[in-house]
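[1] Quick one: sequence plus predicted model below, questions after.
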Amino acid sequence: MAATQDILLKLILSLVIGGALGAEREYRSKSAGFRTITLICLGATIFTIFSQIIGGSSNPDRIASNIVTGIGFVGAGVIFKGDSTSKVNGITTAAMIWVTAALGVAIGAGYLLIAGITTLMILVVLFAFSLVEERIDSFNQLRNYRIVCPFENETLHRYETLFKSHHLRFKRTRQGKSAENLLTGEWLVQGSEKNHRHVIHELMRDPTVRELEF
């Protein structure tokens, strides 16, 4: 009976911790949300519990040791390339899946206090650190600019001069000319949010710019 009560306590704690972390992902509308993260935590917990029961004292990690390998496939499924050539989405959610599985293993192994403290630390990283990240991003943003304009000699260099005048670093990634005599240029541009705003404002007022993406 005591063993059953201990298992139930671990499963309840796993449900609470997985639910708390999953709620954060659900709040941010991520691909792995409330139910997924909760199930991952519960699954890792029960795998660890039965690994100890089946393996006994001689080989208690016979099942739990495969959790790290298995969870990697789940995490890889939420990582995908964004529209921007420089952006990959889902990295944080994949890391959340990985650390949630680790918490499930900790709970299943009986390290309940450590699992609880680690959960609080994770929530601090997710909420408090996001404010720091936003602050850093305002000073250094990487954007993908796409400009379409009528074909003229030195046209693209004119936009690059504009980037330089606003202290933005850039790299031309693509250029091409269409049958309609339109020139397309794409750049990876890096700099502060304020400088990006100034450049975008000037480009939007430029009558020669037919299309603008940023």
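    Perfect, I can see it now. Numbers count the residues shown, from 1 in each chain.

[2] Please count neighbours and contacts with C-alpha atoms only from this point.
    OK.

[3] Apart from its chain neighbours, what residue comes closest to C41?
    G104 (4.6 Å; C-alpha to C-alpha, 6 or more residues apart in numbering).

[4] how near is that neighbour to E26?
    For G104, the distance to E26 equals 19 Å [C-alpha to C-alpha, to the nearest Å].

[5] cool, V78 as well?
    V78 sits 14 Å away from E26, going by C-alpha to C-alpha.

[6] let's bring in a second model and compare:
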Amino acid sequence: MLLGGAIGLEREASDKPAGLRTHMLVAGAAALVVALSDVMVQRFNTELGAQLVRSDPVRVMEAVITGVSFLGAGTIIRRGPERQVEGLTTAASLLLATAVGVCVALSQFLLAAGVTVMALVTLRLVGRVARGIR
């Protein structure tokens, strides 16, 4: 949740619709769902005494990403007379916070921290460069 919060803090500072709390909750929820899927399979197999329940990690990832994609879609809007699309970067940052949460759940802490730093550089520094080009 802390790494998701770092991404969310940048979005909050940029006055975007999904900020600190949203990114923290998304990263935490992603980590929780991934961790609980493994725990749930182990528990059912222990109680049933056999390997009757299996988990497909790819499907767990698909479910988490699909759920967060609906949240991200809520941040995307069209504004102004030219109907400019806004919120795509925030939607992408929510998806990235999800991936960071999954990394943490899978004990990939260095990868999670590295991706968070890269996201912050992208959102802050590359964002300034992009605005300077326009």
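    Yep, it's here. No experiment lies behind these values; they were computed from the predicted model shown.

[7] TM-score them against each other, please.
    After superposition, the two chains reach a TM-score of 0.84 (TM-score structural alignment, normalised by the length of the second structure), with 123 aligned residues with a C-alpha RMSD of 1.7 Å.

[8] Please identify the helix or strand for the residue nearest to C41 of the first structure.
    Applying DSSP states H and E as the criterion places G104 of the first structure in helix 91-108.

[9] buried stuff in the helix or strand just after that helix?
    Later in the chain than helix 91-108 of the first structure, the nearest helix or strand by DSSP H and E is helix 112-139. Going by neighbour count (16 or more other C-alpha atoms under 10 Å), the buried part of helix 112-139 of the first structure is L112, A115, G116, T119, I122, L126.

[10] mind checking what the second one lines up with in the second structure?
    Put plainly, it is A115 of the first structure. Alignment note: A115 of the first structure maps to A112 in the second structure; criterion TM-score structural alignment.

[11] Translate the residue nearest to C41 of the first structure into the numbering of the second structure.
    Under the alignment (TM-score structural alignment), G104 of the first structure pairs with G101 of the second structure.

[12] hey, where'd the helices end up in the first structure?
    Here the first structure has its helices, by DSSP state H, at 2-27, 34-55, 67-76, 91-108, 112-139, 155-165, 193-205.

[13] Spatially, what comes nearest to A106 of the first structure if we skip its sequence neighbours?
    Nearest residue to A106 of the first structure in three dimensions, chain neighbours excluded: A115, at 6.1 Å (C-alpha to C-alpha, 6+ apart).

[14] one step back: can you list the helices of the first structure in CSV and add distance to E186 of the first structure?
    Listed next are the helices of the first structure as CSV, based on distance: least, C-alpha to C-alpha, whole Å:
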stretch, distance to E186 of the first structure
helix 2-27, 33
helix 34-55, 38
helix 67-76, 29
helix 91-108, 25
helix 112-139, 21
helix 155-165, 9
helix 193-205, 14
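
[15] among these, which is nearest Y145 of the first structure?
    Closest to Y145 of the first structure of the helices of the first structure, according to C-alpha to C-alpha: helix 193-205, at 9.4 Å.

[16] contacting residues around the residue nearest to C41 of the first structure?
    Applying C-alpha atoms under 8 Å, 6 or more residues apart in numbering to G104 of the first structure gives the contacts S14, I40, C41, L42, G43, A44, T45, I46, T48.

[17] and which of the buried residues of helix 112-139 of the first structure is nearest T92 of the first structure?
    Closest to T92 of the first structure, out of all of those and judged by C-alpha to C-alpha, is L126, at 9.2 Å.

[18] now for the closest one: what does it line up with in the second structure?
    Structural alignment (TM-score structural alignment) places L126 of the first structure against L123 in the second structure.

[19] Ok, A44 of the first structure next?
    Aligned by TM-score structural alignment, A44 of the first structure pairs with A30 of the second structure.
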